[in-house]
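> heads up, no residue letters with this:
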């Protein structure tokens, strides 16, 4: 588990907002090269691994995504502050006060802080009540700039990517808290799964593909590069917590339904039975405002059995947290699943 937590820590520390994921994909590629596992880069920029199994007529397909929430520079204001345009589904209030990095098109990186324009309570009476939106929020650059021209001389321009400081921390009590646990926690679990299959010389019952996708937060990460022999498709993504949810930070969450509709009933029951048989703590849940790579694949028209599991993560699309017990339960269920018989 210590290795898993350190791998997550490394992954979340690599900036990778959707649309700018080459660096983190290269890191994953190097990880796989170091354990002598071949991978293939897709034209969309994802990474595909194939583990040959005993049955090559029916395939499994698993995904997790390395792309994260982020932003782009929308405009440079006359006072040298930057306006934002969000990448992914989150709210401006969740990034207020956050440190960030701006990467220019020539590769320069500058730091800043995301603030309300009306932040100073000694100047603005509505500092606490003004709406957190694109009009009112801005980036204060850590550079000596006071005009639009000053900023442009740095090389910063519209369309430059903005990434958020993950502020990752691992506690003595077994929690890991950070931005971007969605879905880099699951990426780490799949990488460890691949590593274990390799090190223990395990031959899986079915040829199994693992896609590290890079456009999930914008809706189309895992809807392509699916071999025609694929029968089962399992997305590994976060389980969401909140009022009315059964998911917690100590079990694996098995999704029954999200905003796209129900996941495959027989596959869901199969996952539950595996958890029960192997004494893996789990929760079945519905995620009301959620979509996954698996649901994207279904919308793309693939004829698949699709499912979704993942570690329970608190405060999704904000400052997230999970516990090593949830990571362990998810990893154990994945290990049993890839060695099990298919539903059909």
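Great, that's in hand. Every value quoted in this text rests on a predicted model; they were computed, and no experiment measured them. Residues are numbered from 1 along each chain as shown.
> CA atoms for contacts and neighbours, from now on please.
Noted.
> so which strand or helix has residue 306?
Following DSSP states H and E, the helix or strand that holds residue 306 is strand 305-313.
> let's bring in a second one:
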């Protein structure tokens, strides 16, 4: 069956969630938005103890349950300490190159709800002052945040309510272009979350039903490796929906749906991967099959957690992952179409 999708809905929802700060460990605000959208579309939503969202979709045959997982947590940082000069030393949340966040605007989130603007810089930020500014090593010890407040000491910063352990979010700088390209931080993995909500919106609007029960799992600790370590025990198959990487000997582009045959956790289920390839070819969806040696997914975490499941990984191609990322709406929509083809496929 041909499933209708609302591209404008997917784009609008993606742009909205890109602009909600959600570094790993600080996802309560975006999860409230996820819950509100699931409720508006008429689907049951529940939270696990660690704050992961689970959305239930009844199928025609409840004898099996398919899980679809994507994550809303993103890269970010925390305040490691406060320098005597009134700048902040940071500790990273998630894995990224320090030069990928240099000169980026950010927000400091205090425990009592106050927000402060800042900029991430090296401790040698000016070529007019430091002879080694160009070659200065970009590592954690040499990075700091300049707070946009009149602070000159540690005590000044503490008076703002800023403390060690406060979260720091990076400005996403989300831009949706008329030619279909989308550039922003955190497309990993909010582009996939938007694709999943495209499926929910389509089910709600056109009243179609998947063959089997679905559990959409919106995880909140993927960037540090244990987002999908717990999944509902009734799940038989788990599909991690996460970005496809680009570069080196990889075939993926920003227009493709990536079907991952193997990542750092090993090969994915042979039958599921083969079926995704078959469906993509049947429906003429632009796709590639790739291997990601430095990549892990929520499906990897679920398998390592001891869950008795089959697992696969697909998602839209994203350039410059964990940096200034870019994808294309074609890849996002075709990810939704490929997933819809899978969950409406007869056994």
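In hand now; what should we look at? All of these numbers come straight from a predicted model, not from anything done at the bench.
> one step back: what's next to the strand holding residue 306 of structure 1, contact-wise?
181-182, 185-186, 231-241, 247-255, 263-264, 267-268, 292, 294-295, 298, 320-322, 326-327, 329-330 (Cα atoms under 8 Å, 6 or more residues apart in numbering).
> just checking, what packs against the longest strand anywhere in structure 2?
Identified as the longest strand of structure 2 according to DSSP state E is strand 61-71. Secondary-structure packing of strand 61-71 of structure 2 (3 or more Cα pairs under 8 Å, 6 or more residues apart in numbering; DSSP states H and E): helix 187-206, strand 212-219, strand 237-241, helix 298-304.
> so where is it in structure 1?
Mapped onto structure 1 using TM-score structural alignment, strand 61-71 of structure 2 covers residues 55-65.
> next one: stretch 120-139 of structure 2
So stretch 120-139 of structure 2 sits over residues 114-133 in structure 1, by TM-score structural alignment.
> Could I get the buried residue list for the matching stretch?
Neighbour counts using 16 or more other Cα atoms under 10 Å place 114, 115, 116, 117, 118, 119, 132 of stretch 114-133 of structure 1 among the buried residues.
> now stretch 101-109 of structure 2
Those would be 101, 102, 104, 105, 106, 107, 108, 109, for stretch 101-109 of structure 2 by 16+ other Cα under 10 Å.
> OK, contacts around the third one?
If I follow you right, that is residue 104 of structure 2. 119, 120, 121, 170, 171.
> any idea what sits nearest the fourth one, other than its immediate chain neighbours?
By the measure of Cα to Cα, 6 or more residues apart in numbering, the closest residue to residue 170 of structure 2 outside its immediate chain neighbours is residue 106, 4.4 Å from it.
> Specify, as a residue range, where stretch 214-224 of structure 1 falls in structure 2.
So stretch 214-224 of structure 1 sits over residues 220-230 in structure 2, by TM-score structural alignment.
> now the helices for the stretch 1-150 of structure 2?
7-18, 28-40 (DSSP state H, counting those that start in this stretch).
> Please identify the deepest-packed of those.
helix 7-18 (a mean of 18; mean count of other Cα atoms under 10 Å).
> Show me what that one is packed up against.
Judged by 3+ Cα pairs under 8 Å, 6+ apart, the packing partners of helix 7-18 of structure 2 are helix 187-206.
> What lies in contact with the helix it packs on?
3-7, 9-11, 13-14, 17-18, 38, 41-42, 70-74, 208-209, 216, 218, 241-243, 315-316, 318, 321-322, 325-327, 332-333, 335-336, 340.
> Dump the helices of the stretch 1-150 of structure 2 into CSV; add distance to residue 96 of structure 2 as well.
Formatted as CSV, these follow (distance: least, Cα to Cα, whole Å):
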stretch, distance to residue 96 of structure 2
helix 7-18, 18
helix 28-40, 22
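> closest one to residue 290 of structure 2 among these?
helix 7-18 (25.1 Å; Cα to Cα).
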